[in-house]
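> just to be clear, the model below is a prediction. Sequence and coordinates:
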Amino acid sequence: MDNKSLIVIVTYNSQDFIENCLRSITGQNYKDWFMV
């Protein structure tokens, strides 16, 4: 496996991870807003 392909896989995974984090954060913020 090349280093380039490994980097591509890692970046793809990190993008999904960041997206999931942002979604969970926005979801929590919406809940907080509704509670207030």
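Yep, that arrived.
> switch to C-alpha atoms for all contacts and neighbour counts from now on
Fine.
> helix, strand or coil: sort out the residue most central in space within the chain for me.
By Cα atoms, centre = their mean, the chain has its centre lying nearest to Ile18, at 2.1 Å. With DSSP: H, G, I helix; E, B strand; the rest coil as the basis, the three-state label of Ile18 is helix.
> any idea how far Ile25 is from it?
Using Cα to Cα, to the nearest Å, one gets 10 Å for the distance from Ile18 to Ile25.
> mind checking the SS state of Asn29?
Per three-state DSSP, the local secondary structure of Asn29 is helix.
> separation between it and Arg23?
10 Å.
> next up, a second structure to put side by side with the first:
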Amino acid sequence: MRWAWEAAKVAMVMLAGVGALTLATLAVLMWRLR
């Protein structure tokens, strides 16, 4: 069960990173188009 917890943590970190990158890209685009 330990591996499942580790995999879940890795997936959460990856999802958080992708979400942050997407938000940052959208913010930059909005700022540029403003």
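Yep, that arrived. Remember, it's a predicted structure, so these values are computed and weren't measured experimentally.
> stretch 14-25 of structure 1 corresponds to what range in structure 2?
Residues 12-23 of structure 2 are where stretch 14-25 of structure 1 lands when matched by TM-score structural alignment.
> give me the mean deviation of the matching stretch from structure 1.
Averaged over the aligned pairs, stretch 12-23 of structure 2 sits 0.3 Å from structure 1 after superposition, using mean Cα distance after the TM-score superposition for structure 1.
> distance from that stretch to the middle of the chain?
Mean-position distance between stretch 12-23 of structure 2 and its chain equals 0 Å (Cα atoms, centre = their mean, to the nearest Å).
> again with stretch 10-17 of structure 2
Its chain's C-alpha centre and that of stretch 10-17 of structure 2 lie 6 Å apart, by Cα atoms, centre = their mean.
> same check on stretch 9-28 of structure 1?
0 Å.
> and what of stretch 5-13 of structure 2?
Per Cα atoms, centre = their mean, the centroid offset for stretch 5-13 of structure 2 relative to its chain is 13 Å.
> ok, and what's touching that stretch?
Taking contacts as Cα atoms under 8 Å, 6 or more residues apart in numbering, no residue outside stretch 5-13 of structure 2 touches it.
> could you do stretch 19-34 of structure 2 as well?
Outside stretch 19-34 of structure 2, not one residue touches it by Cα under 8 Å, 6+ apart.
> for it, buried residues please.
Buried positions in stretch 19-34 of structure 2, judged by neighbour count with 16 or more other Cα atoms under 10 Å: none.
> could you do stretch 4-12 of structure 2 as well?
Buried residues in stretch 4-12 of structure 2, counted by 16+ other Cα under 10 Å: none are found.
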